[in-house]
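[1] Sequence first, predicted coordinates after that:
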Amino acid sequence: MAKLRTYSKYARDAVFLLGQQIRLARKRRKWSEMNLAERAGISRATLQKIEAGEMSPAIGLVFEVASLVGVPLFEQDHQRLATSIDLTQSKIALLPKRISEQAHVVDDDF
């Protein structure tokens, strides 16, 4: 039996908001659920899960659907997005490859 994953309220709210923004954008384009699902190459049931803010759909599917209906995720401009990616990767490259937790010395001398 798979262990049930729990998510923070912030994460659940953010996914719900994104799903609602996708639904709004789809309806503004006057696309049916089936139409958008076909464009994204997913089932209608998966699209319904995305729009309902369920956590189970793969993040790549959610981002693709958002992109298809024009919901901005990060940068609208592809060049700015690429620059942000490069900058973030440069910062990651400066950090140590491995991160080990520091041993915490417990002061139990009462």
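    That came in fine, so what should we check first? Numbering: from 1, shown residues only.

[2] From here on, just use CA atoms for contacts and neighbour counts.
    Fine.

[3] In this structure, mark out all the helices, start to finish.
    In the chain, the segments counted as helices under DSSP state H are 9-28, 33-40, 44-52, 59-69, 78-94.

[4] Is it possible to get the ones you listed out as JSON lines so that each row also shows mean neighbour count?
    Listed next are those as JSON lines, based on neighbours: other CA atoms under 10 Å:
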{"stretch": "helix 9-28", "mean neighbour count": "16"}
{"stretch": "helix 33-40", "mean neighbour count": "15"}
{"stretch": "helix 44-52", "mean neighbour count": "19"}
{"stretch": "helix 59-69", "mean neighbour count": "17"}
{"stretch": "helix 78-94", "mean neighbour count": "11"}
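
[5] if I look at residue 13, how far off is residue 69?
    Residue 13 sits 20 Å away from residue 69, taking CA to CA, to the nearest Å as the criterion.

[6] alright, now check it against this:
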Amino acid sequence: MRDEDKPFIYYKSGSGVKISPRNAAGWRAFAVWMIAFFGATGVFVWTTAVAENAGWSDGKILLFLTLPFLLVTALWAFAMIRYMKARSEIVDMDSLIQLKREQDAKKKRRGQI
């Protein structure tokens, strides 16, 4: 995939990472991921409400519903990050900042001569 066609931008700086949609295709892909997450969350909330009405204790709900939902959420987030990273143009902010500092130092040296 050419860099111009990639739907996301992956900014990395030090230990921080930011992935953001770049164009309409990126926003559509992000929307699909979020709709899937909201759907799964809705199913979890509905299932929890049904379990409470059926007389399940808080311990059972925590063990049999909440922990699997949290595991699925972690897997979903990992998959989304991998998907977006594979389709991203990578921008290394540290190298850009270093380049900017070098250019500023050059301009400063030229002005002092």
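    The structure has been received and is ready for your questions. A quick note: this is a predicted structure, and the numbers were derived from the prediction, not measured.

[7] what's the TM-score for these two chains?
    Once superposed, the chains reach a TM-score of 0.32 (TM-score structural alignment, normalised by the length of structure 1), with 51 aligned residues with a CA RMSD of 3.7 Å.

[8] Tell me which stretches of structure 2 form strands.
    8-13, 16-21, 88-92 (DSSP state E).

[9] Quick one, which of those gets closest to residue 53 of structure 2.
    In terms of CA to CA, the element of the strands of structure 2 nearest to residue 53 of structure 2 is strand 16-21, at 40.7 Å.

[10] Going by neighbour count, list what's buried in that closest one.
    For strand 16-21 of structure 2, the neighbour count (16 or more other CA atoms under 10 Å) marks 19, 20, 21 as buried.

[11] Closest one to residue 101 of structure 2 out of these, please.
    Nearest to residue 101 of structure 2 among the buried residues of strand 16-21 of structure 2 is residue 19, at 24.7 Å by CA to CA.

[12] Contact partners for that closest one?
    Residues near residue 19 of structure 2 by CA atoms under 8 Å, 6 or more residues apart in numbering: 8, 9, 10, 11, 84, 85, 88.

[13] Tell me which two in the residues you listed are the farthest apart.
    The widest separation within the contacts of residue 19 of structure 2 (CA to CA) is 11.8 Å, between 11 and 84.

[14] okay, those two: which has more neighbours?
    Remark: of residue 11 of structure 2 and residue 84, residue 84 carries more neighbours, 21 against 17, as counted by other CA atoms under 10 Å.

[15] In space, what's closest to the more buried one - neighbours in sequence excluded?
    Nearest-residue entry for residue 84 of structure 2: residue 8, 6.5 Å, with adjacent residues in sequence omitted and distances by CA to CA, 6 or more residues apart in numbering.

[16] so the one you found makes contact with residue 29?
    No. Using CA atoms under 8 Å, residue 8 of structure 2 is not in contact with residue 29; the gap is 9.5 Å.
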